[in-house]
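S.K.: Predicted model and sequence follow; I will ask about them next.
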Amino acid sequence: MNRKAIVFTLGCRLNTADSALLVSRLTEAGYEVSESAENAALIIVNSCTVTAEAARKSRQMVRKFRAAHPEAVIVVTGCSAELDRDAFLADNAADVVLTNPEKRSLPELVSEFLTKHAAGLGGAEKSMNQPVTPFRERAFGSFPFRSRAFLKIQEGCGNFCSYCIVPYARGPERSRAFDEVLADCRKAVEAGFPELVLTGVNTCAYSDSGRDLGALVHEIARIDGEFRIRLSSTEPAPGNRSLLDVMASEPKVCRFLHLALQNGSDRILKAMNRHYTTREYADFVHAARERIPGIHLGSDLIVGFPGETEEDFAESCRFVESMEFANLHIFTYSPRAGTPAALLPGRIPPEVAKERHKRLDVIAKESKRKFIAGQYGKRVPVIFERIDSDGMARGWSDNYIELRVPAEEVPLDRIVSVEATRENTASNLIG
């Protein structure tokens, strides 16, 4: 029997970490996991539904796989599978549709499908019904096609921002068992990965028996080996200040924080149900820069949220400019069915939202340029991950500056010290 499988991932870093766990489970079950879908007997689509467009692309990808590989067993899982199950089944492209919790039983459910030919398996175990207790994946991440290890430490979100569908797709906040996270990290270090990326929906909500994210990071940093730790998206909550102390005291922790702002107007932040003010956000940013010199502070921002006036937007621009972000992901608001914001009045005309996006992008690019220029002449630890066609090695520093140097000068997939200059720093940062 053909045991070739592929795991195709859409969406966030947490999905990437989930896919690594799926690869491990499939390998354990005797599958040969490949990068290519050619001749694959099993195709897994780990879907995304953070926006209506992401959900549409997930369904489109499944239909594309079905058309190209009519004989394959196609399994859809992830957030879009959780919320848009009926749409996938109506397309007649997916054989099995599994919720996020059901990912852990994927090989067994595929076997059941093959044995019984029971169409429509899955959908019984919902994320919203998961217990708020530490969980175990009972698998370790496998990363055969990556130079960094994305490790899941947390699941779910309790913030319920008014524009966001994720809490409904991922369920309540809960954390992966402390000892299992450490074991996963050790395996990744033993496998030679130079960077561990800790992921979750809200990593700052990590808690197991009184041990928070700071305690977890501190313990991971004590693992023997030459590697570094990068934190995925975090929240600027006052209770997270202790994390800055851990980051400042542990050399293995990257000087990087991605703090989702979403808007620079307090009025809009309140309408978004974000749980801080711009002053609290700024206090956190200033504390981070004071404790960790050279830190990369990135963020997300939504323009065109319902009811956003020109005065709100101007206030937001002034605040964003004052934050001097190293990187800023700008999104134009789009309504997501099932969220409170989708029902709000005051929808911003598309042409106005587009113009605001452009104005904010100018600020973001200048802020990024200043951050990179501020690193010229400093030596930074870099992991070079690939060689471009022109013979230049490309890699990223701990504070997410992209550098290119002649390939013969540096090894790949190891941490090396390089001086950042105008000549070797790339024009953009990865997000």
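M.R.: Cool, got the structure.
S.K.: Could you use CA atoms for every contact and neighbour count after this?
M.R.: Fine.
S.K.: Can you show me the helices along the stretch 1-150 of the chain?
M.R.: For the stretch 1-150 of the chain, applying DSSP state H, counting those that start in this stretch gives helices covering 13-28, 52-68, 79-83, 85-91, 106-116.
S.K.: I'd like to know which of these lies nearest to E321.
M.R.: Closest to E321 of the helices of the stretch 1-150 of the chain, according to CA to CA: helix 13-28, at 27.2 Å.
S.K.: before we move on, back to that, for P134, which of the helices of the stretch 1-150 of the chain is the nearest?
M.R.: The closest of those to P134 is helix 13-28. By CA to CA, the value is 16.5 Å.
S.K.: out of the helices of the stretch 1-150 of the chain, deepest packed?
M.R.: Here the criterion is mean neighbour count by mean count of other CA atoms under 10 Å, and of those the winner is helix 79-83, at a mean of 27.
S.K.: Put this next to the first one:
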Amino acid sequence: MEDIEDLLVGSGGAPPGFRLPLNAVGVNPRKKNKAKPSKISPLNDPLKIPGTQTIYVKTFGFSDTLTTCQSDSEYMAGQLSSFGYAISDNPEEGDLWLINTCTVKNPSQSAMNTLITKGKSAKKPLVVAGCVPQGSRDLKELEGVSIVGVQQIDRVVEVVEETLKGHEVRLLNRKTLPALDLPKVRKNKFVEILPINVGCLGACTYCKTKHARGHLGSYTVDSLVERVKTVIADGVKEIWLSSEDTGAYGRDIGVNLPILLNAIVAELPPDGSTMLRIGMTNPPFILEHLKEIAAVLRHPCVYSFLHVPVQSGSDSVLTAMNREYTVSEFRTVVDTLTELVPGMQIATDIICGFPGETDEDFAQTVNLIKEYKLPQVHISQFYPRPGTPAARMKKVPSTIVKNRSRELTSVFEAFTPYNGMEGRVERIWITEIATDGIHLVGHTKGYVQVLIIAPESILGTSAMVKITSVGRWSVFGEVIETLTLVNVKMAPENVNTQEKPLPCSNRYESCACSKEPEPCSCGPDFCGGQIRLEEYAVSKNDSLMENRVGKNPIHWLIRKRRNHELEKVENDIDSGIKNKQDWTPGGWGIVDRALLVGIFVSFLMIVAVIMHLEFRTLPSK
């Protein structure tokens, strides 16, 4: 079927959330078999009011592309929800299935194909969105289903309604980016996935995403900053910048990534309650901005974490991939950021068995991974994507590809990146429940995953934790303090290229996730002293104390004692000394109790003296 485009001449489509009339959307009514008239389905029942159905939403993606696809799904779910549709993650409940797809890897597309087949067998109306229909619109699996392109997600309500009526709709082409202020239903209410641009400037020979998302198209700095302000007001605690290549941001509109990052960071709450995570960044476009990006990554409101794909440790393979950088340049990125950002954590990607990869090429990749021992490495086998130059190259035998993938995975899994963290006190940001349903998940400033056992009421908050044990993929912690109220004092470090101090910048450094088993030189200033905590309102008892009369000597002693213990822990950690016994807030020794008793006795004596004087001054009858 031909692509169906907007029929409103010069309108550029409907405003966000506005339903175009039927004659303004190209539709193709499905042909019905006149010989065997079918029974009226509830979905074709004219009494079935649009907006009362349930939509099953499923998102497919891989690695960082999943965040982009997830953001699109959240925007589409938000618009549907705003028009009354119920959103479900249970396919059995769905009156219509909305499938959002990624075209990076074969397994993702294969899973999509399987789900489409199931939907057709179950007689479910189907809408397929995302990269697959945009980049491969003539796929056999897409016959008979409605499709929405990556830049048409603001039209999803129209497409769903026409599909429920039995029409097949295709909306694929558009010259403008969808608005950022569309309604949104977040999968995690504490996390905002913020797309900063669509498409990229690269031309990797194996990549199908470029076919789907096209050339670079960046949102303006002002529009992104406004979105940041909005989501912070909504209670979001983490903002993830999403893009096919974050480093390329703004090159089409005359700005760059550091300009955007500094503008966003200036809007983050100075108490560190909302954190920023920078998305996947290819080496070529950040080489010229390494110092500026390092300064932002040091900022206390920004995770000291970056995903920098290398794909191969061999320059010859990188050339065949058309990656536009060398292994040496990748090393420069990693070495510079590691040197300038204490506690810096870097993740990378590797493709095993790219066409033409020799044993020597693969050995160079293994050596690179062994040298850096990065905590996160996404390892995948090469998958030829139809229509890409790499699909026409001579392939490495599949058995060799699989063996190389297993070998590299074995090398990577032998690393112990979190050794040395046990016993440290870290600040974490808690945003989700672990898949085991028991632990909550938080992250350190270096984005190390910390699992804790705590009530769900602390989701969306920050806490001080003591690391009790370490695993291969995460660490386990014990909550010391829940930071529900934090006052900050800023030191005068400039991390802005305009030499303007950022809201919560200071001179202290972080070692939240140091790979070396050395004593951490940071403490409850929250790993690296990024924020000086002046006040901990951490429990109901503490809150009650703060609200009582400040002149009460007993309450004064309690607060004084707690501050003394906190300073002692900070000093011990700063000097690399491990406490001989665990510190617990509010612990009282013999001296403390004696002081408390003395104050109490003194208080009674003062009351007795006052009462005695009162009785003496009473007039006699």
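M.R.: Sure, I can see it. Bear in mind that the values here come from a model prediction, so they are computed numbers and not experimental data.
S.K.: Show me the longest helix that occurs in the first structure.
M.R.: Ranked by residue count under DSSP state H, the longest helix found in the first structure is helix 350-373.
S.K.: Determine which residue in the second structure is aligned with A81 of the first structure, please.
M.R.: Matched across to the second structure, A81 of the first structure falls on P133, judged by TM-score structural alignment.
S.K.: Sticking with the closest residue to T425 of the first structure other than its chain neighbours, tell me its helix or strand.
M.R.: Among residues not flanking T425 of the first structure along the chain, L403 sits closest, at 4.5 Å (CA to CA, 6 or more residues apart in numbering). Assigned by DSSP states H and E, L403 of the first structure belongs to strand 402-406.
S.K.: could you give the angle of the helix or strand following that strand to strand 402-406?
M.R.: Elements were assigned by DSSP H and E; along the chain past strand 402-406 of the first structure, the next helix or strand is strand 415-419. Interaxial angle, strand 415-419 of the first structure versus strand 402-406 (axes from the mean of the first three to the mean of the last three CA atoms, to 10 degrees): 90 degrees.
S.K.: For strand 415-419 of the first structure, which helices and strands make contact with it?
M.R.: If contacts are counted by 3 or more CA pairs under 8 Å, 6 or more residues apart in numbering; DSSP states H and E, strand 415-419 of the first structure sits against strand 379-387.
S.K.: which secondary structure elements does the helix or strand immediately after the strand it packs on in the chain contact?
M.R.: Going down the chain from strand 379-387 of the first structure, the next helix or strand is strand 392-397, by DSSP H and E. Helices and strands touching strand 392-397 of the first structure, by 3+ CA pairs under 8 Å, 6+ apart, are strand 379-387, strand 402-406.
S.K.: Strand 392-397 of the first structure maps to which residues in the second structure?
M.R.: Using TM-score structural alignment, strand 392-397 of the first structure lines up with residues 439-444 of the second structure.
S.K.: where does the residue sitting nearest the centre point of the second structure fall, helix, sheet strand or coil?
M.R.: For the second structure, the residue nearest the mean C-alpha position is W240 (4.3 Å; CA atoms, centre = their mean). Here W240 of the second structure is recorded as strand under DSSP: H, G, I helix; E, B strand; the rest coil.
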